[in-house]
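[1] Sequence below, structure please.
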Amino acid sequence: MLVRFFAGSIHRQIALLAVAPVALFAILGIISENLTIKEPESVSQARSVAMRIELVVDMIRSAETADQESTILDAVRRTGIRVEEVSAAELDGPEMEVGLDDFRLEIENNLSPGVNAKLRAETESGHLQPVLVVGIDQRRALAFLPPPALPDSRITDREISDFLATMAMFVPVILLSLYGSRMIASPLQRFSQAARDLDPDKGPERPFEERGPPEIRTLAKSLNDMRSRVRGMIEARTRMLRAISHDLRTPLTRLRLRTERSTEPSLRDALLADIDALTLMIEETLVYLRKDTSKETQLRADLPSLINTACHDFADMGYSVAYHGPDRFAYPCRPHALKRAVANLIDNGTKFARHVNVELRVKPDLAISISVTDDGPGIPAEFHADVLEPFYKLDSARNDRGGFGLGLSIVKDIVESHFGTLTLENATPRGLIAEINLPSPDSIHMLANANAG
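    From the prediction side, this is the model:
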């Protein structure tokens, strides 16, 4: 649990650390409230009625005239307590038997000790029944018919007030903690998003916003400076490789001309093969360094024709290459770049196999899959990810006859520029399956808009 907590987002950790103590305090308060002995509402109501009865008795004793007494009794009746004046002799009669939980007995028990009171089923001089008779003086008494007891509710007014007080403290703390955690985590989330979208060759010079608290500004400045240094190193490496590749073309051309004038056929053919291999390496390097696949205009191209053209080019050179798939299917793509990707996969297969199959499959949602299968030695599964990296060659697995190891890297870049994926899988019983998966046309538009945003 703790490992998952500390591995979670900073936003969640700060919010939880701020809210947890308050939540614990509220829970403990609720538990302690439930563990304390609660007083039923009927008891508090009985106490309130008893206090009012005593107040009425005191007011009657203080009244100077009969009119004042009549006015007081009328006022009491309007509050819901029926009352009438009776003889003090009613206090000498038998007391009515009631249960221990009777509301009238509860009222009697809450009267002050000096109050002379008795429960009577009825009085001889009055009309109310049953009543609580309370003495005024030696001659007079008051017979009260209290209102019925209110039922005890599950939630008392005190509990409601305690809950509201807790919420008044709890809710602002939650809101402030969430706001504070968001203020702290938001710049880090922006940095994370900027790092995911970062392209060394494109985008603004300083993609990380240098604003906010001093610590955040320092971090953003350091990331921007690091990005500038990385971009400078990549540009320097690219210029160096491009210059070397261009400079090698001239001596290679002179060497080819001199070799073609050689009078020894076997030596001439061997030298020309080496020159062709060097030329292929240079062209492959220049293609990889240009990274101009994204600059080509996207068109609706006929994929079967495009793939068939690549297959026929290799078949004309004497390789066994076959196409399987529909005769016509229009798909939005960069046709020259996609043809180069298919051609690179076919070329990779012809280097190590006797036969290559190219298959185009159209899925129900119009997404497509282009698989290039050969019958060569295949590639061990643990090296599938490595061979997609630039300048990586696995001579021990497949006896490469030349190249810098950029063919599959170029394919990967082209496929990813089409929002697709390139996967490698060993065939059974032998061979390699290189599969290009491209999204449906509708998905391409959504991904392009999301990428532009």
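[2] can we go C-alpha only for contacts and neighbour counts from here?
    Will do.
[3] next structured bit after the strand or helix carrying Met51?
    According to DSSP states H and E, Met51 maps onto helix 41-62. Downstream of helix 41-62, the next assigned helix or strand under DSSP H and E is helix 66-78.
[4] how far out from the middle of the chain is that next one?
    71 Å (CA atoms, centre = their mean, to the nearest Å).
[5] relative orientation of it and helix 41-62 in degrees?
    Using axes from the mean of the first three to the mean of the last three CA atoms, to 10 degrees, the direction of helix 66-78 lies 170 degrees away from that of helix 41-62.
[6] starting at the chain centroid, how far to the helix or strand that helix 66-78 is followed by?
    Later in the chain than helix 66-78, the nearest helix or strand by DSSP H and E is strand 82-87. The chain centre lies 73 Å from the centre of strand 82-87; the measure is CA atoms, centre = their mean.
[7] Ok, stretch 176-184 next?
    With CA atoms, centre = their mean as the basis, stretch 176-184 stands 16 Å off its chain's centre.
[8] And for stretch 76-91?
    70 Å.
[9] Mind listing what's buried along that stretch?
    Val76, Ile81, Arg82, Val83, Glu84, Glu85, Val86, Ser87, Ala88, Glu90, Leu91 (16 or more other CA atoms under 10 Å).
[10] so which of these comes closest to Gly29?
    Nearest to Gly29 among these: Ile81, at 38.1 Å, using CA to CA.
[11] which among the buried residues of stretch 76-91 gets closest to Val230?
    Taking CA to CA as the measure, Val230 sits nearest to Ile81 out of those, at 90.1 Å.
[12] for the chain, what spans make up the strands?
    With strands called from DSSP state E, the chain shows them at 82-87, 117-120, 131-135, 140-145, 299-302, 320-324, 330-333, 355-362, 368-374, 421-426, 432-438.
[13] on that earlier part again, ok and the helix holding Met51 relative to strand 131-135, angle-wise?
    Inter-element angle recorded for helix 41-62 and strand 131-135: 40 degrees (by the same axes, to 10 degrees).
[14] how much does helix 41-62 deviate in direction from strand 140-145?
    Going by the same axes, to 10 degrees, helix 41-62 is angled at 150 degrees with respect to strand 140-145.
[15] compare with the first, here's sequence two:
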Amino acid sequence: MKDVRAASIRAQFLALAILLIVLVSLLAALTEPFIRGRHDRGVEIGLMAGRMERIIDNYSSATTPAQEDAVMALAVKLGVSVSAVPAGEVADLHARGMPVAQPASALTTTRSLLQEGFGDAIRHVFEPHSARRALAVPIDDRRALVFDMPVFPSSVWFYPAVISGVLKIVIPLVALAYVSSWLIIRPLARFAVAAERTSADDRLEQPFATEGAAELRSLAASLNVMRNRILEMAEARTRMLSSISHDLRTPLTRLKMRVESGEPSDLQGKMLNDVTALESMINETLAFLTDVQHDSPLRKVDLSSLLQTIATDFSEASADVRFSGPRRLKYVCKPEALTRAVSNLVGNAARFAAHIEIELEDAGEKGIVIRIVDDGPGLSEDLKGKVMEPFFKADEARSSGTGFGLGLSIADELIRKGHGGTLKLLDRTPHGLVAEISLPAVHDMHTHPSVPG
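    All right, here's what the predicted structure looks like:
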């Protein structure tokens, strides 16, 4: 079976087709002796024609009423429905649509009448008494016989044919479809799962397993090579940007020292402000290129204590930050990454608001909700999505021309990729902004490492 799964898709389809032929042939050979199929109706037709021929011959030879009655009794014994009529009525019966056959051709006519089409046969299954079929046979110039043509019950051909079709066609096709899906569709489904897992965890070395059909193995190998090249390009770009940002610090520090050593003036203050802004941008860039890798392990922590510590740290730095929520709330997360994300959001709010509150809510099966609520000027709807972009600048953003830097971008990356959560910016009444972090329940996260208690 492993060799079949490793074969090409064309070879698999060929093998499955051969398997289907063998399975149908085997089922037909085993079940046909026990099932009365359509060919049994031909046997019944032959028997009926033979009995009618015998009755016609005996009735033609009868010369007395007693002999004719004996023939009628024989017909009843043979299960043939027949009645004697005067020969003069044959023409009238024929005019009303009843077929007429001479004794010599009665056998052939009977067979043609009983060999009904498929539509008639289906109609007789559901309407067994829908119409009377009969055949008039003139015996001589004064006698004639009218035979009622039988309608074979569905047990003779219809139900056996259905059972035979199910055993020989439906079951093998269902089995073939199941095996096909197992051999071909399941590897494709694993590809989709691997692709989704790759986007959530870039640390996987070989996310696309090289197994299954030859074409799928080739595709998996190509995707792994492409992914590795993309990761190498991204890592090279990150190293380059980190190196550039790091190297800029040295001349920037010298420039700052030279400005500070000069005579105090308005120009010196403006230059120091520009140098400080450049230094802040470099620091944020380095933080974005390093901290967003979110490789820290998952641990069970007390979220209430973690958020209270963040609020205390900002309060000691002269910011009005308070925490509200349950006294204790255990949660499995990446505490360093989550601390960085919440701190960035609180730090951003502190630039524009006088009062900030960190709210923690346990939403049960829906997960955890953390809200950073401030009383600042807020954001317009069209800016809420743009401020997540690195170094977004807008004069109207929070009534400041300094923009938002990388703080929100880093927070969004750490929450979305590091924890599988979401970050939304909402309006606060009457004014202000609410940064809402939604974290999934522990069992919904995309990784399930062993967590110390």
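[16] What does the TM-score come to for these two?
    Remark: TM-score between the superposed chains equals 0.60 [TM-score structural alignment, normalised by the length of structure 1]; 344 aligned residues with a CA RMSD of 4.8 Å.
[17] Dump the buried residues of stretch 76-91 of structure 1 to JSON lines, plus distance to Val43 of structure 1.
    Below are the buried residues of stretch 76-91 of structure 1 laid out as JSON lines (distance: CA to CA, whole Å):
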{"residue": "Val76", "distance to Val43 of structure 1": "21"}
{"residue": "Ile81", "distance to Val43 of structure 1": "17"}
{"residue": "Arg82", "distance to Val43 of structure 1": "20"}
{"residue": "Val83", "distance to Val43 of structure 1": "21"}
{"residue": "Glu84", "distance to Val43 of structure 1": "25"}
{"residue": "Glu85", "distance to Val43 of structure 1": "26"}
{"residue": "Val86", "distance to Val43 of structure 1": "27"}
{"residue": "Ser87", "distance to Val43 of structure 1": "29"}
{"residue": "Ala88", "distance to Val43 of structure 1": "28"}
{"residue": "Glu90", "distance to Val43 of structure 1": "26"}
{"residue": "Leu91", "distance to Val43 of structure 1": "25"}
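[18] Give me the aligned partner of Gly378 of structure 2 over in structure 1.
    With TM-score structural alignment as the criterion, Gly378 of structure 2 lines up with Gly378 in structure 1.
[19] Is it correct that its match is in contact with Thr428?
    No: look at Gly378 of structure 1 against Thr428 with CA atoms under 8 Å: they stay out of range, at 9.7 Å.
[20] and these two? which has more neighbours close in?
    Counted by other CA atoms under 10 Å, Gly378 of structure 1 and Thr428 do not tie: Gly378 has more neighbours, with 24 against 10.
[21] Of all the helix elements in structure 1, which one is longest?
    Secondary structure of structure 1 per DSSP state H: the longest helix is helix 214-260.
[22] list the helices and strands that one packs on?
    Judged by 3 or more CA pairs under 8 Å, 6 or more residues apart in numbering; DSSP states H and E, the packing partners of helix 214-260 of structure 1 are helix 265-290.
[23] quick one: Leu47 of structure 2 from Leu145 of structure 2, how far?
    Note on Leu47 of structure 2: its distance to Leu145 of structure 2, by CA to CA, to the nearest Å, is 18 Å.
[24] Looking at those two, which one has more neighbours?
    Per other CA under 10 Å, whichever of Leu47 of structure 2 and Leu145 has more neighbours is Leu145, with 20 against 12.
[25] now for the helix or strand harbouring that one, which elements pack on it?
    For Leu145 of structure 2, the host element (DSSP H and E) is strand 143-148. If you count contacts as 3+ CA pairs under 8 Å, 6+ apart, strand 143-148 of structure 2 packs onto strand 82-86, strand 134-138.
[26] just these: most buried one?
    Highest mean neighbour count among those (mean count of other CA atoms under 10 Å): strand 134-138, with a mean of 23.
[27] list the contacts for Ala18 of structure 1?
    Ala18 of structure 1 makes contact with Val173, Ile174, Ser177, according to CA atoms under 8 Å, 6 or more residues apart in numbering.
[28] Leu272 of structure 1 and Thr259 of structure 1: what is the separation?
    Applying CA to CA, the value for Leu272 of structure 1 to Thr259 of structure 1 is 7 Å.
[29] Neighbour count for the two, which is higher?
    Taking neighbours as other CA under 10 Å, Leu272 of structure 1 and Thr259 compare with Thr259 leading, 19 against 16.
[30] quick one: that one and Ile282 of structure 1, what's the gap?
    For Thr259 of structure 1, the distance to Ile282 of structure 1 - CA to CA - is 19 Å.
[31] before we move on, back to that, tell me which residues of the strand holding Leu145 of structure 2 are tucked away?
    Within strand 143-148 of structure 2, the residues that count as buried by 16+ other CA under 10 Å are Arg143, Ala144, Leu145, Val146, Phe147.
[32] Please name the spatially closest residue to Pro151 of structure 1 (chain neighbours excluded).
    Once flanking residues are discounted, Pro151 of structure 1 sits nearest to Ser42: 7.0 Å by CA to CA, 6 or more residues apart in numbering.
[33] can you count the residues close to that neighbour?
    There are 20 residues near Ser42 of structure 1, going by other CA under 10 Å.
[34] quick one, what contacts it?
    Contacts of Ser42 of structure 1 by CA under 8 Å, 6+ apart are Phe103, Ala149, Leu150, Pro151, Asp152.
[35] got a winner among those residues for most neighbours?
    Phe103 (20 neighbours).
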